[in-house]
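# I need the structure of the sequence given here:
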Amino acid sequence: MPQKKIAFIFLLLNSIFLNYTFAQKINEVDKIVAKYPKNFATTEKLAERIEKDFNSDYDKARAIYSWMAFNIKYDFNAFLNPPRTQGFSYSTEAEKQRKIKQINDNLIEKTFKSQKAVCEGFTALYQHLTSLVGLKCEIIRGDSKISVRDIGRKTTSSNHAWNMVLIDKKWVLVDVTWGQGYYDSSKGRMVADFSSIYFDTDPDYFFAKHFPDSGSYLGNRLSKEDFLDGPLIYNKTIEFDYKIKSPESGLIEVKRGDKITFEIKNVSKSNQVFYLNKYNKPVKVQNSKEKRGGLEFQILYDANVGEYITIFIDTNSIVSFKIVSK
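Next up, the predicted model:
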C-alpha cells in the first residue's frame, strides 16, 4: 500500500492547529498493561503474559491494543521516505503464498523489535498477536478522512489500514495506528499520547473517518458520498459522544448574511462553545439554546468567516465544515 499519502500529512500538520487532545480515560486493562515491560523477547511471550492476566476475549484484544499503543510508535521517517516495494518471482501458487507469508512475518518481526512502524506494521502485528491468543482478526485497507481539505473530496484513495477483530461473535473495529499518539509540528516529532477511542469504536464514528476499499462493512454497503461530503469529526467528538445533528453535510452552501444553524448532542450551556474566524481568532457562540439533549446555535456568515468553520467545545476541536459561497 502506498505510504506517502498527502491525506496523512494533513492529519499530522493539523493535529496541533486544531487542538487534537489525545489523553483518554484509562481502564483497568490499560492500567495492568501499562506495567508490562516495554520489550518482550518474542511475540509469544507477550501473548502468554496477556493470556495469564486476562480471561475474556474482549480484555485480551484490548490489552494487545493498549500494549501496542503504549509502546509502538509511528515511524514518521519511514512515512516520509518509504522503502521500495519488495517484489519477488514465483513459479507456483504455493511458492507465492510462502513468499507473501515470509514478507508479512518479516514486517511483524521488524515492527515488534524496532517498536516503530507505519499503519501496515501496526495492523500486521495486531493481527498476529490476536491470533496468538486465539482470536480471529482481519486487516482492512481504505481511505482516511483526517483534514478539512478532505471535506468534499471527489474520490477515495487507499491510504490507510486498520483491523477488525471477532469477539463474542461480534466484529470490533480497531485502529492502533491512531491510538498511539500524534505529530507535533511545533517540535517536529511524534508525541506519545495514548488514546482509547480507536478500540471498539462506534461504527457511525469510525466510518465518518474511514472508508474501506471494499465499500462495505459486514456485507452492508457504505455511502461513499456521505464519507466524502460529511463533516470532519475529531477525537473529542468520539470520546464525549458529541453527535453532530445539523448541518448533516460537511459542505455548507450559503451567501453572505445567511445564518447557519448548528445542533450538537450532549452539549449544554455550561460548555464553552466557539469557532475560529479567518484571522484565526476565537469567536464565542452567542444566543445558544438547549434542545433535545444538546445545543442549538447559529453563526452568521459574514466577511470574517473563512473557507472552513471548526466548532470548539471547551478548547477542543469537535467538528469542521467547508463553506461553499453561493
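# okay, CA-based contacts and neighbour counts for the rest of this
Fine.
# nearest residue to Ile16 in space, please, no chain neighbours.
Asp184 (6.2 Å; Cα to Cα, 6 or more residues apart in numbering).
# can you pull the contacts of that neighbour?
Leu12, Leu13, Ser15, Ile16, Met190, Val191 (Cα atoms under 8 Å, 6 or more residues apart in numbering).
# any idea how far it is from Ile264?
Using Cα to Cα, to the nearest Å, we find Asp184 at a distance of 29 Å from Ile264.
# over to Gln127?
To Ile264, Gln127 is 36 Å away according to Cα to Cα.
# now swap in Glu239 and tell me
14 Å.
# could you pull out the strands for the stretch 201-326 of the chain?
210-212, 216-217, 220-221, 232-233, 244-246, 251-254, 259-265, 273-276, 282-284, 289-291, 294-300, 308-313, 316-325 (DSSP state E, counting those that start in this stretch).
# quick one: closest of the ones you listed to Thr123.
Among the strands of the stretch 201-326 of the chain, the nearest to Thr123 by Cα to Cα is strand 210-212 (14.3 Å).
# which helices and strands sit right next to the closest one?
On a contact count with 3 or more Cα pairs under 8 Å, 6 or more residues apart in numbering; DSSP states H and E, strand 210-212 meets strand 137-144, helix 224-229.
# so Val29 is in which element?
Using DSSP states H and E, Val29 sits within helix 28-33.
# residues in contact with the closest residue to Lys255 other than its chain neighbours?
Counting by Cα to Cα, 6+ apart, Lys326 is the residue found nearest to Lys255 once chain neighbours are left out, at 5.0 Å. Residues in contact with Lys326, defined by Cα under 8 Å, 6+ apart, are Glu253, Val254, Lys255.
# then Asp302?
So Asp302 contacts Arg256, Gly257, Asp258 (Cα under 8 Å, 6+ apart).
# give me that answer again for 7 Å
Arg256, Gly257 (Cα atoms under 7 Å, 6 or more residues apart in numbering).
# neighbours of the residue nearest to Pro82 when sequence neighbours are not counted, how many?
Of all residues not flanking Pro82 in the chain, Gln3 sits nearest, at 6.4 Å (Cα to Cα, 6+ apart). Look at Gln3: counted by other Cα atoms under 10 Å, it has 18 neighbours.
# over to Leu129?
Leu129 is flanked by 23 other residues according to other Cα under 10 Å.
# quick check: it is in a strand.
No: with DSSP: H, G, I helix; E, B strand; the rest coil as the criterion, Leu129 is located in helix rather than a strand.
# in the one helix or strand Ile50 maps to, what's buried?
Following DSSP H and E, one finds Ile50 within helix 43-53. Within helix 43-53, the residues scored as buried using 16 or more other Cα atoms under 10 Å are Thr43, Leu46, Ala47, Ile50, Glu51.
# let's compare: structure for the following, please.
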Amino acid sequence: MKAPVFLLCIVLVSVGVVLKAQVSDFAHVDFRKADSVAALYPNHSLHDLRSLALKLTSPLPTDVEKFRAIYMWTCNNIENDYELYLKNKFERERLTTLEDLKAWNAKFNPTVFDALLNKHRTVCTGYAHLLRELCLRANLTCVIVDGYGRTAVANIGGKGIPNHSWSAVKFNGKWYLCDATWSSGAIDTEQGNFVKKYDASYFLAEPSLFVRNHYPLDSSWMLLKNKPTLAEFLNRPLTYTGIYSYEINQLSPETYRITALKGQPVLFQFKTNGEAPIRSVQLNISRAGNLRVAHPKPYLTSEGLYSVQHTFTSKGAYQVQVLLNAAYAFSYAVEIH
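Have a look, this model is predicted:
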C-alpha cells in the first residue's frame, strides 16, 4: 500500500449537485449479508489489499453492498490512534496556511501509514485512504475529501483549522458522503484512549446533516445547492449523532454562543423530518464543573417546531446539552447576564 505524498489536497473530480443522496436511497437493500462478509476477516493483513478487497466484495451482487462490506471491515478493524491524533492536532493548530498544512502532511503521512499497515491503527487520513484503496481494487469510485471537522474540542468559532478527512463514494451516477473515522468509534479525551463503537450515522449520510460537522475545502463536496459559509459552519450549535436519528435540519438559536438575561426563559427549538416521535427532552446544564439535569416538556408550534424552554436563575457561563429520547443531539454555550 503506497502512501501518497500528502493527503490534504483538493480532489479535482466532477461532483455536481446531488440532493438527498443518502442511505435511504438504498432502503430496499438488506445489508446483513455485506456485514456478515466483513465479519469473516478480522484483522486481515493490509499487505495485500487486492486480496482483501476481493474477499470482501466478490460474494456481493451490487456496488453499494460491496462498499458496505469494505466500510464495515474498515470501521471494525482499524482503530483511531490516540497518540497520533494528539500529535496531528497539536501540529495542525500551529499552522496558518494551506502550504504549511501540505508540508506537515507530507512529513506526517509516513508515520500514519506505517501505523495503519503494521498496527491497524491510524488517524482520519488513514481511514479515508484505506477506503479509497480498497474501493479502487474492487472497481468502485471513492475519493478522499479534506476539510474541517467540528467537535466539542475543535473548530468552535474563530477562523477554523482544516483538521479532518472523510470520503465520497459514487453509485449509479450519484455521490454519497461517509466518514469511517467517526463511524468506527470516538476518542475519549478524558481517558486518553479510543472507544470502539460502530456508528451508522456517518454511512451515506444526508448532506444537509453531514455539513453541520463536516465542511469540505472544496465546497462542491457538500453535495448541496444551498451551502453555508465557513463562518456559519464554525458558529452553529454543536451537533451529535442524534440529529441523524431524528433528521434535524432546523435549529434555533442557530448560533452556538448565545446570551440571555437571568430570570427570563431561554427557548430552544428544532424541527425533525424523521418518523420517530420526540417523547422526551433532557437538558444537561453544566457550570463550573457542576451538572444539573432538567426535563422540560416539549411542545409543537404551529410551524411544526418542537420547543422547550429553560430559565436560568443565576448569572454565569453554562454549557447546555440537549438530549432527545436520551440521545445526544445538540449543544450550546449560554452566557447569562
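# would you turn the buried residues of helix 43-53 of structure 1 into TSV with distance to Ser317 of structure 1?
Listed next are the buried residues of helix 43-53 of structure 1 as TSV, based on distance: Cα to Cα, whole Å:
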residue	distance to Ser317 of structure 1
Thr43	37
Leu46	36
Ala47	37
Ile50	35
Glu51	38
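# among those, which two are most distant?
Largest separation among those by Cα to Cα: Thr43 and Glu51, giving 12.3 Å.
# farthest residue from the center of structure 2?
Residue farthest from the centre of structure 2, counting by Cα atoms, centre = their mean, is Gly263 at 36.2 Å.
# thought that residue was touching His310?
No: between Gly263 of structure 2 and His310 there is no contact under Cα atoms under 7 Å: 9.5 Å.
# show me the contacts for Ile260 of structure 1.
Gln298, Ile299, Leu300.
# what residues are up against the second one?
With contact set as Cα under 7 Å, 6+ apart, Ile299 of structure 1 has these partners: Lys259, Ile260, Thr261.
# closest to Met164 of structure 1 out of those?
Nearest to Met164 of structure 1 among those, with distances taken as Cα to Cα, is Thr261, at 36.4 Å.
# aligned partner of that closest one in structure 2?
Using TM-score structural alignment, the equivalent of Thr261 of structure 1 in structure 2 is Leu267.
# just give me the neighbour total for its match.
When neighbours are counted by other Cα under 10 Å, Leu267 of structure 2 comes out with 12.
# nearest spatial neighbour of it, skipping sequence neighbours?
Using Cα to Cα, 6+ apart, the nearest residue to Leu267 of structure 2 is Gln309, at 4.4 Å.
# what is the aligned counterpart of the one you found in structure 1?
Superposed on structure 1 with TM-score structural alignment, Gln309 of structure 2 falls opposite Gln298.
# quick one: contacts for its match?
Lys259, Ile260, Thr261, Phe262.
# do Tyr65 of structure 1 as well
The neighbours of Tyr65 of structure 1, taking Cα under 7 Å, 6+ apart as the test, are Val176.
# what's the match for it in structure 2?
Using TM-score structural alignment, Tyr65 of structure 1 pairs with Tyr71 in structure 2.
# same thing with Val285 of structure 1?
Aligned counterpart of Val285 of structure 1 in structure 2: Pro296 (TM-score structural alignment).
# pretty sure its match is touching Ser280, no?
No: using Cα under 7 Å as the test, Pro296 of structure 2 is too far from Ser280 to be in contact (8.2 Å).
# what is the end-to-end distance of stretch 299-311 of structure 2?
Termini of stretch 299-311 of structure 2 sit 16 Å apart (Cα to Cα).
# what comes up buried for that stretch?
For stretch 299-311 of structure 2, by 16+ other Cα under 10 Å, it's Leu305, Tyr306, Ser307, Val308, Gln309.
# for Glu335 of structure 2, see how far away the residue farthest from the centre of structure 2 is.
13 Å.
# just to revisit the earlier point, my read is the residue nearest to Pro82 of structure 1 is in a strand, agree?
No: Gln3 of structure 1 is assigned coil when assessed by three-state DSSP, not a strand.
# all helices of the stretch 51-200 of structure 2, in order?
Using DSSP state H, counting those that start in this stretch, the helices of the stretch 51-200 of structure 2 run over 63-77, 82-92, 98-119, 124-137, 180-184.
# which one, of those helices, ends up nearest to Gly158 of structure 2?
The nearest among these, by Cα to Cα, is helix 82-92 at 14.7 Å.
# Cys142 of structure 2 pairs with which position in structure 1?
By TM-score structural alignment, Cys142 of structure 2 lines up with Cys137.
# how many residues are close by Gly215 of structure 1?
So Gly215 of structure 1, with other Cα under 10 Å, has 13 neighbours.
# could you check how far it is from Gly294 of structure 1?
Going from Gly215 of structure 1 to Gly294 of structure 1 by Cα to Cα gives 32 Å.
# what sits against Ala117 of structure 1?
Ala117 of structure 1 touches Lys73, Tyr74, Asp75, Thr111, counting by Cα under 7 Å, 6+ apart.
# scan these and report the most crowded one.
Counting neighbours by other Cα under 10 Å, Tyr74 leads the contacts of Ala117 of structure 1 with 25 neighbours.
# map that one onto structure 2.
Per TM-score structural alignment, Tyr74 of structure 1 is aligned with Asn80.
# my guess is its match meets Arg121, correct?
Yes: under the criterion of Cα under 7 Å, Asn80 of structure 2 makes contact with Arg121 at 5.7 Å.
# what lines up against Asp226 of structure 1 once you look at structure 2?
Per TM-score structural alignment, Asp226 of structure 1 is aligned with Glu232.
# try Thr156 of structure 1
Match for Thr156 of structure 1 (TM-score structural alignment): Gly160.
# quick one, what contacts its match?
Residues Leu234 are the ones in contact with Gly160 of structure 2 under the rule Cα under 7 Å, 6+ apart.
# with the one 10 residues further on instead?
By Cα under 7 Å, 6+ apart, the contact set of Lys170 of structure 2 is Thr141, Cys142, Tyr176.
# quick check: ChimeraX command selecting the buried ones in those.
Below is the selection syntax for ChimeraX that covers the buried ones among these, with 16+ other Cα under 10 Å defining burial:
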select :141,142,176
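# near the equivalent of Val320 of structure 2 over in structure 1, how many other residues are there?
Using TM-score structural alignment, the partner of Val320 of structure 2 in structure 1 is Ile309. A count of neighbours around Ile309 of structure 1, defined by other Cα under 10 Å, yields 21.
# would you confirm that Ile309 of structure 1 contacts Val324?
No: using Cα under 7 Å as the test, Ile309 of structure 1 is too far from Val324 to be in contact (11.1 Å).
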